[in-house]
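Engineer: Predicted structure and sequence below. I'll ask about it afterward.
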Amino acid sequence: MRVLVTGGAGFIGSNLCKKLLAQDDEIEVRVIDDLSSGSLANLAELDVQFFNGSILDQEILSTAAHGVDAIVHLAALGSVPRSISRPIPSHEANATGTLQVLEAARANHSAHVVLASSSSVYGKNPTLPKVETLQCMPMSPYAVSKLATEQYALAYAECYDLPVLPFRFFNVFGPGQMAGHAYAAVIPVFLEAALTGRPLPVNGDGEQSRDFTYVGTVVDTIHAALTERITGGPTNLAFGTRTTLNELISMIEHHLGRPLDIVYRERRSGDVRHSQADNTLLRSTFPGIEPTSLDVGLSATIDWMTRQLPTIPAS
């Protein structure tokens, strides 16, 4: 099977490439990535065919997708705050970019497309846990662009019989996810601060909750979707946990064996207050997937990041 991973040099993409190559000698992996947030270092020593370019570049995308059996579409311009600051680039990368990927799949004998949407599409809808049939109420241009991502996929399934499966990701974390930029995810931001002796920055009161999902579980699920050629509608890729940021900080303190300084800041515009997945559809579709707990995943992530950063002595 020939698989193209868009955004394959990024955090989730590179973890997926490692999984695919480790699990199946018959899989040929291609990656297209413009390296705007990913890094070739993430693909070091991996036997992938790399295409340096944007999914918005129709020529290079067509070349990368030629003859593939499946596309895992992870390339995106992430971050709610970035989309609020600059909405048009988010739309172009996430909505128009997805349209280009779907066209490339359609041109390749209806290649199977597994693609990343986001829990942010639920937005202001207060219902917990978030079941896929809830009304989506996006609160940011990023969330709107991700809703467009999955809706374009469903439209192509309806109009062209394209086999698709959109996953709604919930706060994916794990080894390979660094901070170091303005739009970094919360776990690497907290860990980098903790390991370098700086206060942990919390936007709001820290009582906002998230359904953190370990990257190993995510790539296991995507691998199963590819090998079993599973198709369907939007599917939450999370397992129904609910952890506040203050609880997360307490867990980090426990793992590091010392208290941490915290700085509480203004709440960010567009941030969802609470997020928790209903995992009924995921469990029924992928009964063999066993999730890695937040505690175990956090330990593995701390071990990995400790090797990347200068640390302060434990007290």
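Structural biologist: Nice, thanks for sending it over.
Engineer: rest of the way, CA atoms for contacts and neighbours
Structural biologist: Will do.
Engineer: just the helices in the chain please.
Structural biologist: Remark: helices of the chain, listed N- to C-terminal, are 11-23, 58-65, 80-85, 87-91, 97-107, 141-160, 186-195, 215-227, 245-256, 280-285, 294-308; assignment by DSSP state H.
Engineer: Ok, which of the ones you listed comes nearest residue 270?
Structural biologist: For the helices of the chain, distance to residue 270 was read as Cα to Cα. The smallest value, 6.5 Å, belongs to helix 80-85.
Engineer: Which strands and helices lie in contact with that closest one?
Structural biologist: Using 3 or more Cα pairs under 8 Å, 6 or more residues apart in numbering; DSSP states H and E as the contact criterion, the neighbours of helix 80-85 among helices and strands are helix 87-91, helix 141-160.
Engineer: closest one to residue 276 among these?
Structural biologist: Minimum separation from residue 276 across the helices and strands packed on helix 80-85 (Cα to Cα) falls at helix 141-160, 16.1 Å.
Engineer: Just the buried positions in the closest one, please.
Structural biologist: Using 16 or more other Cα atoms under 10 Å as the test for burial, helix 141-160 gives 141-154, 156-157.
Engineer: now stretch 268-281
Structural biologist: Buried residues in stretch 268-281, counting neighbours by 16+ other Cα under 10 Å, are found at 270-279, 281.
Engineer: got a list of what the closest residue to residue 178 other than its chain neighbours touches?
Structural biologist: Nearest residue to residue 178 in three dimensions, chain neighbours excluded: residue 188, at 5.5 Å (Cα to Cα, 6 or more residues apart in numbering). Residue 188 is in contact with 173, 177-179, counting by Cα atoms under 8 Å, 6 or more residues apart in numbering.
Engineer: Residue 188 and residue 76, how far apart?
Structural biologist: The span separating residue 188 from residue 76 equals 19 Å under the rule Cα to Cα, to the nearest Å.
Engineer: what does residue 271 give?
Structural biologist: Counting by Cα to Cα, the separation of residue 271 from residue 76 is 18 Å.
Engineer: dropping in the other structure now:
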Amino acid sequence: MENSELKILITGGAGFIGSALCDYFIDKKFQVVCFDNLATGHKKNIEHLLSNPLFKFIEGDIRNVESCREAVAGASYVLHEAALGSVPRSVNDPITTNDVNVGGFLNMLVASRDAGVKRFVYAASSSTYGDSTGLPKVEDVIGKPLSPYAVTKYVNELYADVFGKVYGMETIGLRYFNVFGRRQDPNGAYAAVIPKFVSTLMAHQSPVVNGDGNFSRDFTYIDNVVQANERALFNTNTNAVNTVYNVAFGERTTLNSLITALKKYLATYDPAIKDVEIVYGPERTGDVPHSLASIDKAKELLGYDPQFSMEQGLEAAVEWYWNNLKPLTK
């Protein structure tokens, strides 16, 4: 079967990760339906795809089950990226986070089940590890969630598992670890740390680090995540489905090291950035101190083979930010 005969629904397709997936699968000549309510995604992320005959954009909300049914009609596969991210957002507004991340997820599962979708691959989260202190994080050892957001992402995994057992659906959850890269939004109260730091440094302003900067993360470049999604979608190993995988690079970096690297790469464009001071603030409620993934399971069962280290990804991301964000910081 030709790729152009296969339709992939990408929920949250106008977002940071979703739009990268749209680009990739359109480039591979699949039919792609992008379903997004544009609450955190942006039309500009997919504007270049709108004239492509293989691409369709549906503006709608996963909280509306009929919209979900319309979006999934005729789709062979679903990549479910739609969610309200951010631990602080969930702490401030747990009800909306739950409505979107749990209610919307269940709507998409039901719509996908009823449409006979072949496989449902969804964005899970490293936040599921909660208060588990062991490093590296291994899929079958989790702790108690530390935020409403983490609760919602764990409930997603439970629902996916049940739909596999009760309805025979094929589901795969990908626990993303601090994904970064092109198009990640630097604006708003809940912006991710890397684009927020980059835009602040580009404006010669001091970035604020929560805590002393020694918290560490397994920062994961967007192209590694795209690869994991493709391998989850089309893997023919029967042991690879109805489970969850860590998606990361498998190395951890402190926030202090991250800022040092960002200043180094940004200084190649603007030498004054290397002299910008860093400000340290209080730790953030619900934050996990350290995060590092074991990616052995994904390597073994999915054939996951991440190509970009944190440093390689940062260099590529900074180039994109410089070319695309510079007008915004002047």
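Structural biologist: All right, it came through fine. Note that this is a predicted model, so its numbers are computed, not measured.
Engineer: circling back to that earlier point, distance to residue 18 of the first structure added to the buried residues of stretch 268-281 of the first structure, as TSV?
Structural biologist: Converted to TSV, those look like this (distance: Cα to Cα, whole Å):
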residue	distance to residue 18 of the first structure
270	34
271	32
272	32
273	34
274	32
275	29
276	28
277	27
278	28
279	26
281	26
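Engineer: Next, give me the two most distant ones among these.
Structural biologist: Using Cα to Cα, these span at most 27.2 Å, a distance reached by 270 and 281.
Engineer: So which of the helices and strands packed on helix 80-85 of the first structure is nearest residue 101 of the first structure?
Structural biologist: Comparison of those against residue 101 of the first structure by Cα to Cα identifies helix 141-160 as nearest, at 9.7 Å.
Engineer: The closest one: how far from the chain's middle?
Structural biologist: Centroid displacement of helix 141-160 of the first structure relative to its chain, using Cα atoms, centre = their mean, to the nearest Å, is 16 Å.
Engineer: and residue 169 of the second structure, what pairs with it in the first structure?
Structural biologist: For residue 169 of the second structure, the equivalent position in the first structure is taken to be residue 162, counting by TM-score structural alignment.
Engineer: isn't that match right up against residue 107?
Structural biologist: No: the criterion here is Cα atoms under 8 Å, and residue 162 of the first structure misses it with residue 107 at 10.4 Å.
Engineer: More neighbours: which of those two?
Structural biologist: A count of neighbours by other Cα atoms under 10 Å puts residue 162 above the other of residue 162 of the first structure and residue 107, at 22 against 14.
Engineer: From residue 131 of the first structure, how far off is that one?
Structural biologist: The spacing between residue 162 of the first structure and residue 131 of the first structure, counted by Cα to Cα, is 24 Å.
Engineer: same check, this time on residue 215 of the first structure
Structural biologist: Distance from residue 215 of the first structure to residue 131 of the first structure, counting by Cα to Cα: 21 Å.
Engineer: For residue 132 of the second structure, which non-adjacent residue is closest in space?
Structural biologist: Closest residue to residue 132 of the second structure apart from its sequence neighbours, by Cα to Cα, 6+ apart: residue 143 at 4.3 Å.
Engineer: let me fix that: residue 106 of the second structure
Structural biologist: The spatial neighbour of residue 106 of the second structure that comes closest, neighbours along the chain excluded (Cα to Cα, 6+ apart), is residue 159 at 7.4 Å.
Engineer: wait, that neighbour sits on residue 107?
Structural biologist: No: in this structure, residue 159 of the second structure is not within contact of residue 107 by Cα under 8 Å, at 11.0 Å.
Engineer: What residue in the second structure is paired with residue 123 of the first structure?
Structural biologist: Under the alignment defined by TM-score structural alignment, residue 123 of the first structure is paired with residue 130 of the second structure.
Engineer: pretty sure that match is touching residue 141, no?
Structural biologist: No: no contact is recorded between residue 130 of the second structure and residue 141 when judged using Cα under 8 Å, the distance being 10.4 Å.
Engineer: Which one's more surrounded, the two?
Structural biologist: Neighbours were counted for residue 130 of the second structure and for residue 141 using other Cα under 10 Å; residue 130 has more, 21 against 10.
Engineer: That one: what's it in contact with?
Structural biologist: Going by Cα under 8 Å, 6+ apart, residue 130 of the second structure touches 142-146, 150, 288.
Engineer: Which single one of the residues you listed is nearest to residue 60 of the second structure?
Structural biologist: Compare each of the contacts of residue 130 of the second structure with residue 60 of the second structure using Cα to Cα and the shortest gap goes to residue 150, at 24.5 Å.
Engineer: corresponding residue for the closest one in the first structure?
Structural biologist: Taking TM-score structural alignment for the superposition, residue 150 of the second structure sits opposite residue 143 in the first structure.
Engineer: now the end-to-end length of stretch 19-27 of the first structure.
Structural biologist: Counting by Cα to Cα, you get 11 Å between the two ends of stretch 19-27 of the first structure.
Engineer: That one: how far from the chain's middle?
Structural biologist: On the basis of Cα atoms, centre = their mean, stretch 19-27 of the first structure sits 21 Å off its chain's mean C-alpha point.
Engineer: What are the contacting residues of it?
Structural biologist: By Cα under 8 Å, 6+ apart, the list of residues contacting stretch 19-27 of the first structure reads 1-3, 28-29, 46-47, 219-220, 223.
Engineer: cutoff 10 Å now
Structural biologist: By Cα atoms under 10 Å, 6 or more residues apart in numbering, the list of residues contacting stretch 19-27 of the first structure from outside reads 1-3, 13-14, 16-17, 28-29, 46-48, 216, 219-220, 222-223, 226-227.
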